[in-house]
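Student: what shape does this take:
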Amino acid sequence: MSRGARPSWKNGNLTSRAADGVEYGIFLFAYLAAAAFGTAMLHSVGGFAGALLMAIAVAPVLGVKETVPVVATAMMISHASRAWLFRKAVDWGAFRMLMCFGLPFIVLGVLFYVELSERAVALFLGTFLLVTLPLRRYLAGKSIAVPRRAIAVVAVPYGFVSGTSFGAGMILAPFMLGAGIVGETLLATVAVSGVMLNVTKTVAFGLSPLLTAELAAMGVALGLCTIPGHAVGRWIVRRTSIRVHTLVLETFVGIGAAYMLWKGVSG
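Tutor: As a prediction, this is how the structure comes out:
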């Protein structure tokens, strides 16, 4: 798709008109739906960076800057389905600390993001993707022994990074583990936090010119497509090795980083 293409609804069908006048309809939506399904499947297989993976897949179609608000809308639904599944295991005390101290910085991160040019966004996201590769390996399985109140402190960078990009869960996880939040309780608390995080991002983006009604509708549709993807991912994870999961995901993230940086440098 040429640069400047934007999705829209026409006669009830999702379409996008590129600068050269070519109109995309069902094929555009089929690709985006498949991307949402596939990245949700990879998220369930690898256990991290679901929103990051979706952003990489849809950015070439939606445009780099529009990707973050659309994926935030989609992830509301994705996290909500996971939160419902583990709702009885939520650590509500940790959740309240995350929200009280993190939400203002999510909004601040969104305001910072909205002011960036598309080229700056591409460079920022590409750099962040590259950083996540060694960071994930370094933090994998680590827990930093901390008192529970430390969650309030880490909520600040967690909130700001969440407002500007994706993958902030990698920052949060070691501190949650160190505070004794593990297993299903960790999954449940992160999922519920993800719902509120993405609701906040979607509302903040919705108050800006960046998230239009058409893009919000697309985000909801993509979110619905993630639900069966999680189910298939759970089926796959029982039949393949962790090493294969990690290799596939890191390759995908590396390609995404290269694409974002190329967009940022080439303009």
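Student: all contacts plus neighbour counts: C-alpha atoms, from now on.
Tutor: Fine.
Student: buried residues, the host helix or strand of Pro134. List them.
Tutor: Assigned by DSSP states H and E, Pro134 belongs to helix 118-139. For helix 118-139, the buried set under the neighbour-count rule, 16 or more other Cα atoms under 10 Å, comprises 118-126, 128-130, 132-133, 136.
Student: what of stretch 101-113?
Tutor: Neighbour-count burial for stretch 101-113 [16+ other Cα under 10 Å]: Phe101, Gly102, Leu103, Pro104, Phe105, Ile106, Val107, Leu108, Gly109, Val110, Leu111, Tyr113.
Student: one step back: return the closest of the buried residues of helix 118-139 with respect to Ala258.
Tutor: The closest of those to Ala258 turns out to be Gly126 (Cα to Cα; 6.7 Å).
Student: quick one: the closest one from Ala59, how far?
Tutor: Remark: distance between Gly126 and Ala59 (Cα to Cα, to the nearest Å) = 12 Å.
Student: show me how far stretch 144-161 is from its chain's centre.
Tutor: Centre-to-centre, stretch 144-161 and its host chain are 19 Å apart (Cα atoms, centre = their mean, to the nearest Å).
Student: hmm, I typed the wrong one, I wanted stretch 153-165.
Tutor: Here stretch 153-165 shows a centroid-to-chain-centroid distance of 13 Å under the convention Cα atoms, centre = their mean.
Student: again, but for stretch 31-45
Tutor: 12 Å.
Student: which outside residues touch that stretch?
Tutor: 49-50, 53-54, 57-58, 221-223, 225-234, 236-237, 245, 249 (Cα atoms under 8 Å, 6 or more residues apart in numbering).
Student: what are the boundaries of the helices in this protein?
Tutor: Secondary structure of the chain (DSSP state H): helices at 26-46, 50-62, 64-85, 92-115, 118-139, 150-164, 169-178, 183-206, 213-237, 242-266.
Student: for the fifth one, packing partners?
Tutor: This points to helix 118-139. The helices and strands touching helix 118-139, judged by 3 or more Cα pairs under 8 Å, 6 or more residues apart in numbering; DSSP states H and E, are helix 64-85, helix 169-178, helix 242-266.
Student: now the angle between helix 183-206 and the first one, please.
Tutor: The one in question is helix 64-85. 140 degrees (axes from the mean of the first three to the mean of the last three Cα atoms, to 10 degrees).
Student: I have a second one here; can you model it like the first so I can compare?
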Amino acid sequence: MEEFIQIAAVIVAAAVGFTIAGVAGFGGGVVALPVLVWVFGVREAIPILTISQLISTASRVWLHRDAVNWPVVRNFTIGSMPLAIIGSIIFVSIDTTILVRILGVMMLLFVVYTRLPIGRNFTMKLWAFTPLGATTGFGSAFLGIPGPFAAV
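Tutor: Okay, the predicted model is just below:
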């Protein structure tokens, strides 16, 4: 019976989380990650979430490819790819207890960050997407949830 409840929880969290992500453009991982950690553990949950977010993002890019600002994508990717590799190397080598604590702190920081008027109504220069991509790539590979920080 417990296994059935866990499967149902994952399905509901994924449906709710990725519906939010589809509408808002972000947030699906923040909803789904706690349930995935509860069911699978932190070591398995982050890669599962990362793959699902990759598929979700790729499908949205394909659907909206005419509206994509490709120079921004290029600069973001230049920053994100190398740091994503470094983040994943650290992820596989760090102790699970430390990883869970860092993940908890980051999720709390996200809640605080979304409540503050930091960074509202500003525009970014094209070059700034490279360090943003680096930060997001590292955080995504390491924790699986930095998307909201980049989007907000």
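Student: if we can go back for a sec, closest one to Ser8 of the first structure among the helices of the first structure?
Tutor: Taking Cα to Cα, helix 213-237 is the member of these nearest to Ser8 of the first structure, at 5.8 Å.
Student: list the contacts of that closest one.
Tutor: With Cα under 8 Å, 6+ apart as the test, helix 213-237 of the first structure has contacts from 7-9, 32-34, 36-45, 69-78, 81, 245.
Student: how about stretch 76-84 of the second structure?
Tutor: Contact with stretch 76-84 of the second structure is made by 129-142, as judged by Cα under 8 Å, 6+ apart.
Student: circling back to that earlier point, of the contacts of stretch 31-45 of the first structure, keep whichever come out buried.
Tutor: 49-50, 53-54, 57-58, 221-223, 225-227, 229-230, 232-234, 236-237, 245, 249.
Student: most tightly packed of the helices and strands packed on helix 118-139 of the first structure?
Tutor: helix 64-85 (a mean of 24; mean count of other Cα atoms under 10 Å).
Student: how big is the offset of that one relative to the second structure?
Tutor: With mean Cα distance after the TM-score superposition for the first structure, helix 64-85 of the first structure departs from the second structure by a mean of 1.6 Å once superposed.
Student: what span of the second structure is that helix aligned with?
Tutor: Counting by TM-score structural alignment, helix 64-85 of the first structure lines up with residues 42-63 of the second structure.
Student: surely Ser162 of the first structure touches Ala168?
Tutor: Yes - between Ser162 of the first structure and Ala168 there is a contact under Cα atoms under 8 Å: 5.6 Å.
Student: picking that back up, of the buried residues of helix 118-139 of the first structure, just say which sits nearest to Val22 of the first structure.
Tutor: Nearest to Val22 of the first structure among the buried residues of helix 118-139 of the first structure is Glu118, at 22.7 Å by Cα to Cα.
Student: name the nearest residue to that closest one, ignoring sequence neighbours.
Tutor: Nearest residue to Glu118 of the first structure, sequence neighbours excluded (Cα to Cα, 6 or more residues apart in numbering): Lys65, at 5.4 Å.
Student: how much space between the residue nearest the centre of the first structure and Glu23 of the first structure?
Tutor: The centre of the first structure sits closest to Ala51, judged by Cα atoms, centre = their mean, with a distance of 2.0 Å. Between Ala51 of the first structure and Glu23 of the first structure the computed distance is 27 Å (Cα to Cα).
Student: cool, and Glu66 of the first structure?
Tutor: From Glu66 of the first structure across to Glu23 of the first structure, the span is 19 Å (Cα to Cα).
Student: do the same with Gly206 of the first structure
Tutor: Gly206 of the first structure is 26 Å from Glu23 of the first structure, by Cα to Cα.
Student: more neighbours: the two, which one.
Tutor: The neighbour count for Gly206 of the first structure versus Glu23, taken as other Cα atoms under 10 Å, is higher for Gly206 (17 against 14).
Student: ok, Val100 of the second structure - contacts?
Tutor: Val42.
Student: now which residue in the first structure aligns to Met81 of the second structure?
Tutor: Aligning on TM-score structural alignment places Met81 of the second structure opposite Leu103 in the first structure.
Student: now do that match against Ile77 of the first structure, distance only.
Tutor: With the distance defined as Cα to Cα, Leu103 of the first structure ends up 19 Å from Ile77 of the first structure.
Student: and for Asp91 of the first structure?
Tutor: Asp91 of the first structure sits at a distance of 20 Å from Ile77 of the first structure (criterion: Cα to Cα).
Student: could you do Phe27 of the first structure as well?
Tutor: Phe27 of the first structure is 23 Å from Ile77 of the first structure, where distance means Cα to Cα.
Student: with Phe124 of the first structure instead?
Tutor: 26 Å.
Student: surely Val58 of the first structure meets Val68?
Tutor: No - Val58 of the first structure is not in contact with Val68 according to Cα under 8 Å; the separation is 9.8 Å.
Student: next, show the common contact partners of these two.
Tutor: By Cα under 8 Å, 6+ apart, Val58 of the first structure and Val68 have no common neighbours.
Student: counterpart of stretch 159-170 of the first structure in the second structure, which residues?
Tutor: Alignment of stretch 159-170 of the first structure against the second structure: residues 137-148, by TM-score structural alignment.
Student: which residues does that stretch contact?
Tutor: Outside of stretch 137-148 of the second structure, the residues within contact range by Cα under 8 Å, 6+ apart are 26-27, 29-30, 46-47, 49-50, 79-88, 90-91, 99, 103, 110, 136.
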